[in-house]
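Trainee: what follows is a predicted protein model with its sequence.
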Amino acid sequence: MVNYNGDLLGKNTNFLNHNNRGLRYGDALFETMRMVGGKLFFWEDHYLRLMASMRILRMEIPMHFTMEFLEEEIKKTIAANEGIGEQLRVRLSVHRNDGGLYTPLTNDISYIIEVAPLKEAFYVVDESPYEVELFKDFYVNRDMLSTLKTNNKIINVVGSIFAEENGYQNCLLLNNDKQIVESLNANVFLVKDGKVKTPPLEDGCLNGIVRKKMIEILSKLENFDFEEASISPFELQKADELFVTNSVVGIRPITKYRKKEFGNKVAKELLGKLNAIARLA
């Protein structure tokens, strides 16, 4: 079952049409979250990011669109999907309502809630091979829109096809200055000699929730020197570790880039700390 504006609909129900602005113009946002035992991981952070993004895109935020309201709608959707399990992937999408061309007729919005089962209750380190390559066909712009979780993901789609065609598990995206921005579906971190780096938002990376949590964790650890700084592709083969982060997977170590293979010691240490704050958030 899918929740569309509070109505529970079968997954095969046609409730969007050709006038949908998310389809026509990518005029939409989404949040993807992990939920375990009725608890949404980092829910307040996801909610605040969504509200801030809606304001930036000049969407009208309904008065009832509170954290409590949306959480209840998510729980209602889960209840309607009987037997789906206790650990879930939740996607909350918001799109501007139908009408208009580039200029909308209204800034009012609609929302969609979808849920799907996950295998693991908490974040775990996957140690299977995870090889990446640079995707250089198209570049990410260095502006605020690139930091938002919008439906404008065509570079991610084309990059994912490139990765699949060439036997890679992921690709790293570059901005117009040829600096590493992120992977196709996650933020990226580089470890070298006890120093951890991640690209700054000014380089065009997604303002990721787990990225934010990693920065909070790393800033408090005395055994790591952390900074938000641009990452050159030339640094990749000199790194001790590379890993990517998102809200569903948590931390995913990269095992290989070209001829360089990487460890995962730091990723494992940070994952334990991420799980600890996920339980408390």
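Mentor: Received the coordinates, thanks.

Trainee: CA atoms for contacts and neighbours, from now on please.
Mentor: OK.

Trainee: how about the residue most central in space within the chain, what does it touch?
Mentor: The centroid of the chain falls nearest to Asn246 when counting by CA atoms, centre = their mean (5.0 Å). Counting by CA atoms under 8 Å, 6 or more residues apart in numbering, Asn246 makes contact with Asn185, Ala186, Asn187, Gly208, Ile209, Val210, Arg211.

Trainee: try it again at 7 Å.
Mentor: Ala186, Asn187, Gly208, Val210 (CA atoms under 7 Å, 6 or more residues apart in numbering).

Trainee: distance of it relative to Arg34?
Mentor: Distance, Asn246 to Arg34, using CA to CA, to the nearest Å: 10 Å.

Trainee: next: Met144.
Mentor: For Met144 relative to Arg34 (CA to CA), the value is 25 Å.

Trainee: ok, second structure coming up, stack it against the first:
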Amino acid sequence: MVNFNGDILSQDTLFLNQENRGLKYGDGLFETIRVVNGKIFFWEDHYLRLMASMRIMRMEIPMNFTMEFLEEQLLNTIASNGLENSPARVRLSVFRNNGGYYLPETNEISYIMEVGELDSPFYMIHQQDYVVELFKDFYVNPDMLSTLKSNNKAINVVGSIYAKENGYQNCLLLNNQKQVVEALNGNLFLVMGNTIKTPPKKDGCLNGIIRKKLIEIVGKLEAYTLEEASISPFELQKADELFITNAIVGIQPITRYRKKNFETKVASDLLGKLNAAARLG
């Protein structure tokens, strides 16, 4: 079951058409949200990011688009799929309504919520090999639009195909200054000794929710120093650890990049603290 503008519909209902601006122009945004037993992880952060992104995209925010309204719609959608007592993944998509070409006829929006079940109620470290490579066919532009979770994800799609064809679990993206920006499906963190480093948003990385939470968590720990600074490809093989973050997986350690194998000690330590923050917030 999916939620389209507050109506719960069967997944095979034809409620969109060829005029959809998300399809025609990528004129849409989305949030991917973890919900466990009716608790929405980091809901305020997701909501505020969506509102800020809609403003940047010049979308009209409906008067009823409060945190409370969207939370109710999320939980109703989860319940309609029988997952109210299970870990679930929700994708909340927002797109401008039909009409116009590049210039829209309206800035009013519609939304869709779709749900899938997850394996675990907790963020977990999976011990299997996780090998990455640089994706150098196309580059991320270091601007504000690149930080949005928008429907314009061509580089992520093509990069994912490249990774599958070449036996990698993921790829790392570069911006047009040849700095490492992020992974195909999340933000990147590099560990060197007691220093944890992640690219700054000005380099074009996604304004990730788990990125934000880890920056907050590490900032309170005496054992580590956090740096938001550009990462060159040459630094990757010098690192002690590399890991990727996103709202569904939490923390995904990278086990190998080219000839370098990496530890997972810091990632495992931070994962416990991230799970604690998710339960509290």
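Mentor: Great, that's in hand. Please read these numbers as outputs of a predicted model, since none were measured by experiment.

Trainee: intersection of neighbour lists for Asn246 and Arg34 of structure 1?
Mentor: Joint contacts of Asn246 of structure 1 and Arg34 (CA under 7 Å, 6+ apart) do not exist.

Trainee: and the contacts of Asn246 of structure 1, which is closest to Phe234 of structure 1?
Mentor: Asn187 (18.1 Å; CA to CA).

Trainee: ok, the closest one - contacts?
Mentor: Contacts of Asn187 of structure 1 by CA under 7 Å, 6+ apart are Leu206, Gly208, Arg211, Val244, Thr245, Asn246.

Trainee: mind checking which of the residues you listed are in strands?
Mentor: When DSSP state E is applied, the contacts of Asn187 of structure 1 are split such that Val244, Thr245, Asn246 fall in strands.

Trainee: looking at those residues, which is nearest Asn14 of structure 1?
Mentor: Distances from Asn14 of structure 1 to these, taken by CA to CA, are shortest for Asn246, at 30.2 Å.

Trainee: map the closest one onto structure 2.
Mentor: Aligned by TM-score structural alignment, Asn246 of structure 1 pairs with Asn246 of structure 2.

Trainee: how near is that match to Ala183 of structure 2?
Mentor: In terms of CA to CA, Asn246 of structure 2 sits 10 Å off from Ala183 of structure 2.

Trainee: identify the contacts common to the two.
Mentor: The contact sets of Asn246 of structure 2 and Ala183 do not overlap (CA under 7 Å, 6+ apart).

Trainee: which SSE is Lys75 of structure 1 in?
Mentor: Using DSSP states H and E, Lys75 of structure 1 maps to helix 67-80.

Trainee: mean deviation of that helix from structure 2?
Mentor: Helix 67-80 of structure 1, aligned to structure 2 and superposed, deviates on average by 0.9 Å (mean CA distance after the TM-score superposition for structure 1).

Trainee: pull out the buried residues from that helix.
Mentor: Neighbour counts over helix 67-80 of structure 1 (16 or more other CA atoms under 10 Å) mark Leu70, Glu71, Glu73, Ile74, Lys75, Lys76, Thr77, Ile78, Ala80 as buried.

Trainee: what do you get for stretch 131-150 of structure 1?
Mentor: Quick answer for stretch 131-150 of structure 1 (16+ other CA under 10 Å): 131-135, 139-142, 144-150.

Trainee: closest to Arg24 of structure 1 out of these?
Mentor: Thr150 (13.5 Å).

Trainee: skip the chain neighbours and tell me the closest residue to the closest one.
Mentor: Leu29 (4.2 Å; CA to CA, 6 or more residues apart in numbering).

Trainee: same thing with Gln73 of structure 2?
Mentor: Gly6 is the one closest to Gln73 of structure 2 (CA to CA, 6+ apart), at 6.7 Å.

Trainee: just give me the neighbour total for that neighbour.
Mentor: By other CA atoms under 10 Å, the residues close to Gly6 of structure 2 number 18.

Trainee: now Pro200 of structure 2: how far from Pro104 of structure 2?
Mentor: In terms of CA to CA, Pro200 of structure 2 sits 32 Å off from Pro104 of structure 2.

Trainee: now do the helices in the stretch 151-281 of structure 1.
Mentor: 154-165, 209-220, 233-236, 265-280 (DSSP state H, counting those that start in this stretch).

Trainee: out of the ones you listed, deepest packed?
Mentor: Stretch with highest mean neighbour count among the helices of the stretch 151-281 of structure 1: helix 209-220 (a mean of 17; mean count of other CA atoms under 10 Å).

Trainee: now do that one against helix 265-280, angle only.
Mentor: 110 degrees (axes from the mean of the first three to the mean of the last three CA atoms, to 10 degrees).

Trainee: helix 209-220 of structure 1 aligns to what range in structure 2?
Mentor: With TM-score structural alignment as the criterion, helix 209-220 of structure 1 aligns to 209-220.

Trainee: run the chain-centre distance for that stretch.
Mentor: With CA atoms, centre = their mean, to the nearest Å as the basis, stretch 209-220 of structure 2 stands 14 Å off its chain's centre.

Trainee: do the same with stretch 20-27 of structure 2
Mentor: For stretch 20-27 of structure 2 - counting by CA atoms, centre = their mean - the centre lies 20 Å from the chain centre.

Trainee: stretch 138-151 of structure 1 too?
Mentor: For stretch 138-151 of structure 1, the distance to the chain centre is 13 Å (CA atoms, centre = their mean).

Trainee: now stretch 9-22 of structure 2
Mentor: 24 Å.

Trainee: likewise stretch 199-210 of structure 2?
Mentor: That offset, for stretch 199-210 of structure 2, works out to 10 Å (CA atoms, centre = their mean).
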